[in-house]
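Engineer: below: sequence and its predicted model.
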Amino acid sequence: MKIVFAVPFITYLTIWSSAEERFDGHQILTVRPTSDNHLRYLYQLENVDFWNHIGQTSQGVNLRLKPEMGEIVRYELNRLGIPYSIDKDDAQVKLDAFWNAHKATSKNKFLDQNYNFERYLEYSEIEEWMVRTARKCTKNLVCNLESIGKSFEGRDIWVFKIREDSLSQKEKKKIWIDAGIHAREWISPAVALFSIESLIDGFLNGNKNIRRILSSYDIFILSIVNPDGYVYTFTTNRLWRKSRSKVRGNSCIGADINRNFNYSWGTIGSSSDPCSDTYSGSKPHSEIETRNEVNYIMKNGGGNSFQVFITLHSYGQLWMSPWGYSYNFPDNYDELLKASKVATSAISRLYGTHYTYGSSSHVLYRSSGTSRDWAKGVPKIRYVYTVELRDKGNLIGLVIITLILLATIFGLFIYSGALESVVVDSGNPPIGKVTIAYLHGKGSYKDVGPIFTRIMSYLPSDKTFHTLGIYYDCPSTTNANEQRYIVGAILAKDDEKCDISLEEAMLQKGCKIGVVPQVDYAVITSFPFTTFLSIYLAIWKCYGKVKEYCYEKNLCAHPWIEVYTENRIKLFAPLSRQDDFYLEPFKPLRD
């Protein structure tokens, strides 16, 4: 599948020949602030069209200057010593050049039902595409296209629902994805549509990850929050951002829907000027598009049903959590941050694409009345993110980014257990007495993964063995070089006799043989074991809960044992016979 989208300037400058508003003489500048003073100057600029966010120093900021603003802004940039460059072509030249190339892609390519995301679709084409795509679903995969209301100009706002029709008919948690809240950000609806197609095709083609996701979650995708503005970018002004509502007593049109949500509305990072691109509206939820989204989410259970809320924007490689209106953090910020780190690290490791992550107010700037802050603050959805997509001119970039989103958020992150509820209790541990072949060492617990790999490589490949790790020291109080551990494979359970030849083979490989005793009482919990990410997720989701549990119950549980089975990580810490878990060379000396 091929998806075409152009370099950053072109992303915002593509326009149809029927467009009436022109941008002759509008300069395109790339400004590179190097100090906080530089950033403060950019923040206070008015009547300037910023195409990406003003972030931290040394990050380039692209902006468009009207002819009457060019000399004034350049003078100030020079006076303050802010580095910048001017594109040799004005906005209209770039726009015309792109259109001449873009119009060669005939609309007939969509009409033959072989549309392959090689161009951006108009609103009516998106409606037709969604109807066609919904028909691909079978009796086992239910796809519903539902209008959640009309826009100001009377266009339908469509939500595409994807649900596996399981026999259990259990109530599933929900995932919400929206796009197209800002009219000119064409890439975000394209990603939303491609996500729909990828989920459906993956399910129908037997993709195990996608099938597991849809067995537990219903997916809701609103591809265009702002259809009036989206249409206007095709017909009149490619750079339009807001809705198209009329403002009483003012000739300026529309509001910034992403400043119109009723959570800390109108406090910071928005404008009360109806002519501003960040106009927050006459009141919270003044825009019918805002009300439609809010009412639909709340009608479908709010935070009791939706566990994930993702809003897609462009451009910039950013993965942002609440809050935007405040430098404070939501209650589960540590969880949000760790989840962001897992997702962005996977992106970087797999594809070499770096995403900056953190709360919006710290990564960018403070802003109020956003859908992200509303989703966290009012329905209290657990995992809430703004994902800013970056266009780097790579023709397959959108495909890669979309697959990254699917792989990390759906295929890895959620599937690996990120939304799993952790329950800690006291009771019988998951294993009794076991005989193990093990290796031991001292060093950071983060580095024991290769030891597990070594142990498994010593074992016969035609049999299934469970592995375990015993961790003797607290990482927060013990130097990383002094952290003691044992990593082993279970050779026999209870009073089973070990395979002598296997024992000898493991001893020849440098392993030791030892016995982990049976105890009747331990602190216990478990976590899904579905991907390598499950290990990291289990660490940060389980250990904090265990510490809280032991503190509340006044328990002294140690050492910590992790048992890896086919589909679960079973964790426990004994409350008796604790010294007997210290195998050689860590076994305590006795008289």
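Structural biologist: Now that the structure is in, tell me what you want to look at. Note that the structure is a prediction, hence the values are computed from the model and not measured.

Engineer: going forward, measure contacts and count neighbours with C-alpha atoms only.
Structural biologist: Will do.

Engineer: for the stretch 401-550 of the chain, what spans make up the strands?
Structural biologist: For the stretch 401-550 of the chain, strands defined by DSSP state E, counting those that start in this stretch occupy the ranges 425-427, 434-442, 467-471, 484-493, 512-516, 522-528.

Engineer: helices and strands around the fourth one, which ones?
Structural biologist: Identification of packing neighbours for strand 484-493 by 3 or more Cα pairs under 8 Å, 6 or more residues apart in numbering; DSSP states H and E yields strand 434-442, helix 449-458, strand 467-471.

Engineer: what are the contacting residues of the last one?
Structural biologist: Going back to what we said before, that points to strand 467-471. Defining contact as Cα atoms under 8 Å, 6 or more residues apart in numbering, one finds that strand 467-471 is touched by 445, 452, 483-490, 559-565.

Engineer: and the residues you listed, which of them are buried?
Structural biologist: Buried members of the contacts of strand 467-471, scored by 16 or more other Cα atoms under 10 Å, are 445, 452, 483-490, 559-564.

Engineer: and those residues, which two are the farthest apart?
Structural biologist: Farthest-apart pair in the buried ones among the contacts of strand 467-471 is Q483 and I490; separation 22.5 Å (Cα to Cα).

Engineer: quick check: next helix or strand after the helix or strand hosting F234?
Structural biologist: Using DSSP states H and E, F234 maps to helix 227-235. Downstream of helix 227-235, the next assigned helix or strand under DSSP H and E is helix 288-299.

Engineer: show me what counts as buried in that next one.
Structural biologist: Those would be I288, E289, T290, R291, N292, E293, V294, I297, for helix 288-299 by 16+ other Cα under 10 Å.

Engineer: which strands and helices lie in contact with the next helix or strand after that helix?
Structural biologist: Beyond helix 288-299 in the direction of the C-terminus, DSSP H and E gives the next helix or strand as strand 306-314. On a contact count with 3+ Cα pairs under 8 Å, 6+ apart, strand 306-314 meets strand 173-178, helix 187-204, helix 371-377, strand 383-389.

Engineer: hold the first one in mind and look at this next one:
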Amino acid sequence: MLIELSIIFLSIALAVTIFLALCYFGLFETISVKTGESPYDFGGKKFIYKVYNANSASIGSNFTRLTTLLYPFKDATLVPVLITQPIGSKSTKSLLGVLFEHNNDKVEKMLLSIDYKIMTLPKVNHVVSATFTNKGSISVAIALKRVYPVITEYIKENKLCAYPSIEIYKGDVIYFLSPLSKQQDFFMNEVSSESSSDDGDSDGEQVCDDQYSRDPEDSDDDNEVPSTASSVASSSSFEQLIADDVSTTTKNVLLQFHATNQYILV
């Protein structure tokens, strides 16, 4: 009888522990999507990046390599960022890199010396945004499963033209942002660096009609909501990019980063 009671007690304790852990990592966190000013001001900041194929699982390992490069500097003003094109775009390019909140010449020279590129992120008046807690790799996995479906539904319901998908990993918060204007400026460097044999056809194709590519602030009616015939929110994003590329070694490295309050990925 004592053994049976002990087993029951341990089972209950384990269940409670798992439940509290999932709560801590954000499984039951309320996801609020809104349109307005960006909760994280990225406009005008320096962004040093590499270009990858959005359909390639290698982005996950490259993100890990990037955070490994940043780790020795222990600088919280170096913010990992992933920018992906929306579903339906001819382009499959993604920009993976570091946003500089303050100048860091050592890091900048180091990244540029290994073929990273540099650009200034455009200033955008309004975005579709959501945030999620970042308590480690489990939080990131939960966020990618939960946040994008909500954002996609929000964009569809409000008939918004919002792209590209931007994920910003700042401290204990993940920012999910989709700009409502200047969308093509995020990939302008890549468009201008390539030649195309087709008239008007390039990787920087416009996803929305011109009349919908403006910020709501530019409208005569402040309450007018820009619309488009189809949703352009990217549900693949980071989840799809890293799903097949998370090894045990990678997880161990990331958990070590989490223990030291550095950059966290799954």
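Structural biologist: Happy to help now that I have it. Keep in mind that this is a model prediction, so the values were computed, not measured.

Engineer: for the counterpart of K182 of the second structure in the first structure, list the residues it contacts.
Structural biologist: Under the alignment (TM-score structural alignment), K182 of the second structure pairs with R577 in the first structure. With contact set as Cα under 8 Å, 6+ apart, R577 of the first structure has these partners: P517, V519.

Engineer: returning to that earlier point: with distance to E128 of the first structure added, can I get the buried residues of helix 288-299 of the first structure in JSON lines?
Structural biologist: Putting those into JSON lines (distance: Cα to Cα, whole Å) gives the following:
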{"residue": "I288", "distance to E128 of the first structure": "23"}
{"residue": "E289", "distance to E128 of the first structure": "21"}
{"residue": "T290", "distance to E128 of the first structure": "24"}
{"residue": "R291", "distance to E128 of the first structure": "25"}
{"residue": "N292", "distance to E128 of the first structure": "22"}
{"residue": "E293", "distance to E128 of the first structure": "22"}
{"residue": "V294", "distance to E128 of the first structure": "25"}
{"residue": "I297", "distance to E128 of the first structure": "24"}
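
Engineer: residue ranges of the strands in the stretch 151-266 of the second structure, please?
Structural biologist: Under the criterion DSSP E, counting those that start in this stretch, the stretch 151-266 of the second structure contains strands at 165-170, 173-179.

Engineer: and these: which comes nearest T248 of the second structure?
Structural biologist: strand 165-170 (21.7 Å).

Engineer: what angle do that closest one and strand 78-84 make?
Structural biologist: Using axes from the mean of the first three to the mean of the last three Cα atoms, to 10 degrees, the direction of strand 165-170 of the second structure lies 170 degrees away from that of strand 78-84.

Engineer: where does strand 165-170 of the second structure end up in the first structure?
Structural biologist: Under TM-score structural alignment, the counterpart of strand 165-170 of the second structure in the first structure spans residues 560-565.

Engineer: next: stretch 130-143 of the second structure.
Structural biologist: Going by TM-score structural alignment, stretch 130-143 of the second structure sits over residues 525-538 in the first structure.

Engineer: list the contacts of the matching stretch.
Structural biologist: Against stretch 525-538 of the first structure from outside (Cα under 8 Å, 6+ apart): 342, 412-413, 415-418, 420, 422-425, 542, 564-572.

Engineer: got it, and stretch 14-23 of the second structure?
Structural biologist: Taking Cα under 8 Å, 6+ apart as the rule, stretch 14-23 of the second structure contacts F28, E29.

Engineer: and it, which residues are buried?
Structural biologist: Applying 16+ other Cα under 10 Å to stretch 14-23 of the second structure flags L22 as buried.

Engineer: residue in the second structure paired with Q27 of the first structure?
Structural biologist: In the second structure, Q27 of the first structure lands on no residue (TM-score structural alignment).

Engineer: Q27 of the first structure contacts M69, correct?
Structural biologist: No: Q27 of the first structure is beyond contact range of M69, at 9.4 Å (criterion: Cα atoms under 8 Å).

Engineer: of those two, who's got more company?
Structural biologist: Counted by other Cα atoms under 10 Å, Q27 of the first structure and M69 do not tie: Q27 has more neighbours, with 20 against 15.

Engineer: tell me how far that one lies from L95 of the first structure.
Structural biologist: 12 Å (Cα to Cα, to the nearest Å).

Engineer: now check the second structure for the residue matching E125 of the first structure.
Structural biologist: Per TM-score structural alignment, there is no equivalent position to E125 of the first structure in the second structure.

Engineer: any idea which element E125 of the first structure lies in?
Structural biologist: helix 123-134.

Engineer: for that helix, packing partners?
Structural biologist: Looks like helix 123-134 of the first structure contacts strand 141-150, helix 227-235 (3+ Cα pairs under 8 Å, 6+ apart).

Engineer: quick check: angle from that helix to helix 187-204?
Structural biologist: For helix 123-134 of the first structure against helix 187-204, the angle by the same axes, to 10 degrees is 10 degrees.

Engineer: what lies in contact with helix 123-134 of the first structure?
Structural biologist: The contact list for helix 123-134 of the first structure (Cα under 8 Å, 6+ apart) reads C143, N144, L145, F160, E197, P227, Y230, V231.
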